[in-house]
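Chemist: sequence and predicted structure, then a few things I'm wondering about:
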Amino acid sequence: MQSNFQEVFIVIFTSIFLLVLLVGFIVIMLILNQKGRQAQTQELHLMKERYEQELLKSQLEIQENVFGHLSQEIHDNIGQSLTFVALSLLTVPVENNSEAQEYIEESRKALQKAITELRDLSRSLHTDRVTEVGLANSIEFELERLKRTNLYETSVNFVDIRNLLDHQTEIILFRIVQEMLNNIVKHARASKVEVSLSRNADIIVLEITDNGIGFDPEALFAEQENQKGLGLRNIRKRASLIGGTFHIHSVKNSGTAIRITIPVNKQSFHEHNEEIEI
């Protein structure tokens, strides 16, 4: 009797032991499978990020090349043609104080204004200018163009950040400022615009504020989620591409403030992207 009880006990114990092993094996397999899926998801996410960064980098390079060609075309052809027309108007034989002279003088002034605006546009588009005069001076130039419309009060508050950022980073920051100023002109209905550049320890801070009608940032980001083109989402990606962060605060009828931070001691644009490719 005791022998039968021992046999039954051994069978039950062995069955329980095997069942525990089986359950443990299944649990381990599930954990490994879950980890594998997480690793695969993370790898796919990283691949998507690399692809988007490379795509954005290519788009920015193409854009700068196009801007460079446009700048040269405006300077070499359109600007010179308008200058020739303006000079030709000076040689038109008309009597002093006549109606024709007044008309020609007004036309010459309009042409001269167009030539000045085209020259400013050419400078604004040319990448090399940002490298030559620096980020701060380039931004001041853009604000001066805005101020000359007599529609905006502009102000700047800059600290010296020369040699703290590489040239590619300065160019991308400048294009971001241009895009935000363009958005202000198109949508903000503002009368005051302020841009500041400051340094906080090892961080460069770029801020753009206006007193316009404001908007709901989350709603706009959601609206632009499936849209192509240069919206706030792509501006955020640009900031991320150069190792920076992008923050926007806006309230309806209370203006908008945009803040971009860039580390001073960051890697150069090229090193950052080479590391991503590894």
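Modeler: That came through fine.
Chemist: could you use CA atoms for every contact and neighbour count after this?
Modeler: Noted.
Chemist: so where do the strands sit in this structure?
Modeler: 153-158, 192-200, 203-210, 245-250, 256-263 (DSSP state E).
Chemist: for Q2, find the nearest of these.
Modeler: Taking C-alpha to C-alpha, strand 245-250 is the member of the strands of the chain nearest to Q2, at 76.5 Å.
Chemist: buried set for that closest one?
Modeler: For strand 245-250, a neighbour-count test (16 or more other C-alpha atoms under 10 Å) marks 245-246, 248, 250 as buried.
Chemist: ok, and here's another one to check against it:
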Amino acid sequence: ANMEFYLSQVTRAQEEERKRVAREIHDESIQSLATLALGIDAIARGKEKLSEDVLRRLKGLRAETDSILDGLRCFSHKLRPGVIDQVGLVAALEILTEELNKENSVKTSLEVAGSERRLTPETELALFRIAQEALHNVKKHSRATEAKIRLKFIRSKVKLTASDNGRGFELPDTLSDFATEGKLGLIGIQERTRLLGGKLLVRSWAGRGTTVVVEVADIQGMKG
């Protein structure tokens, strides 16, 4: 019981810290770089006659600034996907899968079934983190070429499934054994599922991929 309490407190503290860092990146670093980019543009378009060499260097600096801005925005989104608060889980998952596809590492798709609706903020964030961690595991460990996220809305519950066609692995006797085997990502998924009062199922076959299924109650759906 003490370990479960500790894990839940750590998980909540991680989210608060991620939120704080993401806000600082947006309010300070990103805003400062955006101002710098505008300054470079102003110099390039100014009345002073600049040589072609200087203009070329300014263009290079602007491109480098844009690249850093894109990287920071991507990092900030991974820390705290603000789009969840604004337009919901599905839109955030669409962005997540699009980002993976841009990296050209694993072909990733998203399927949404049932009557799409907003969930509680805690549920949406936890399900996003579960999908994020599952796809990170696919990219880092599975040697898969394809991955799929499926979000199914049912009247009183929501089911999130993450599957891949990777090399798979041998499942331990209990999910708690993932920690001793170094599969900390799955421990994180297990803990987030537990905090939601949900059910977790992990299936894996050697050479045939892995499937992670999380099912949680939808309190708002029950009321509808």
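Modeler: Arrived safely, thanks for sending. Everything numeric here is computed off the predicted structure, so don't read it as measured data.
Chemist: work out the TM-score between the chains.
Modeler: Overlay of the two chains. TM-score (TM-score structural alignment, normalised by the length of the second structure): 0.80; 216 aligned residues with a C-alpha RMSD of 3.1 Å.
Chemist: tell me the one of the buried residues of strand 245-250 of the first structure nearest Q72 of the first structure?
Modeler: Proximity of the buried residues of strand 245-250 of the first structure to Q72 of the first structure (C-alpha to C-alpha) peaks at F246, which lies at 32.2 Å.
Chemist: alignment lookup: the closest one to the second structure.
Modeler: F246 of the first structure maps onto L200 in the second structure, with residues paired by TM-score structural alignment.
Chemist: re earlier: reformat the strands of the first structure as TSV; add distance to E179 of the first structure.
Modeler: Shown next, in TSV, are those (distance: least, C-alpha to C-alpha, whole Å):
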stretch	distance to E179 of the first structure
strand 153-158	16
strand 192-200	13
strand 203-210	11
strand 245-250	14
strand 256-263	12
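Chemist: what's the closest of those strands to V23 of the first structure?
Modeler: Closest to V23 of the first structure of the strands of the first structure is strand 245-250 (C-alpha to C-alpha; 47.2 Å).
Chemist: superposed on the second structure, what's the mean shift for the closest one?
Modeler: Its aligned residues in the second structure lie a mean 1.3 Å from strand 245-250 of the first structure after superposition (mean C-alpha distance after the TM-score superposition for the first structure).
Chemist: what's that strand packed up against?
Modeler: Judged by 3 or more C-alpha pairs under 8 Å, 6 or more residues apart in numbering; DSSP states H and E, the packing partners of strand 245-250 of the first structure are helix 217-224, helix 232-241, strand 256-263.
Chemist: of those, which is nearest R162 of the first structure?
Modeler: When those are compared by C-alpha to C-alpha, strand 256-263 sits nearest R162 of the first structure, at 13.8 Å.
Chemist: what does that closest one correspond to over in the second structure?
Modeler: Going by TM-score structural alignment: strand 256-263 of the first structure matches residues 210-217.
Chemist: one more: stretch 183-198 of the first structure?
Modeler: Going by TM-score structural alignment: stretch 183-198 of the first structure matches residues 137-152.
Chemist: mind checking how far the residue nearest the centre of the second structure is from I95 of the second structure?
Modeler: By C-alpha atoms, centre = their mean, the second structure has its centre lying nearest to Q132, at 3.8 Å. Q132 of the second structure sits 11 Å away from I95 of the second structure, going by C-alpha to C-alpha, to the nearest Å.
Chemist: could you do I154 of the second structure as well?
Modeler: 23 Å.
Chemist: wait, N265 of the first structure touches D202, no?
Modeler: Yes: counting by C-alpha atoms under 8 Å, N265 of the first structure touches D202, with 6.6 Å between them.
Chemist: how about the contacts made by the residue sitting furthest away from the middle of the second structure?
Modeler: In the second structure, K49 marks the outermost C-alpha relative to the chain mean, sitting 46.6 Å out by C-alpha atoms, centre = their mean. Contacts for K49 of the second structure (C-alpha atoms under 8 Å, 6 or more residues apart in numbering) come out as none.
Chemist: cool, and A188 of the first structure?
Modeler: Applying C-alpha under 8 Å, 6+ apart, the residues near A188 of the first structure are 210-214, 255.
Chemist: in TSV: these, plus distance to T131 of the first structure.
Modeler: Shown next, in TSV, are these (distance: C-alpha to C-alpha, whole Å):
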residue	distance to T131 of the first structure
D210	27
N211	31
G212	31
I213	34
G214	33
G255	31
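Chemist: nearest to Q112 of the first structure, of those?
Modeler: D210 (30.9 Å).
Chemist: show me what that closest one aligns to in the second structure.
Modeler: In the second structure, D210 of the first structure lands on D164 (TM-score structural alignment).
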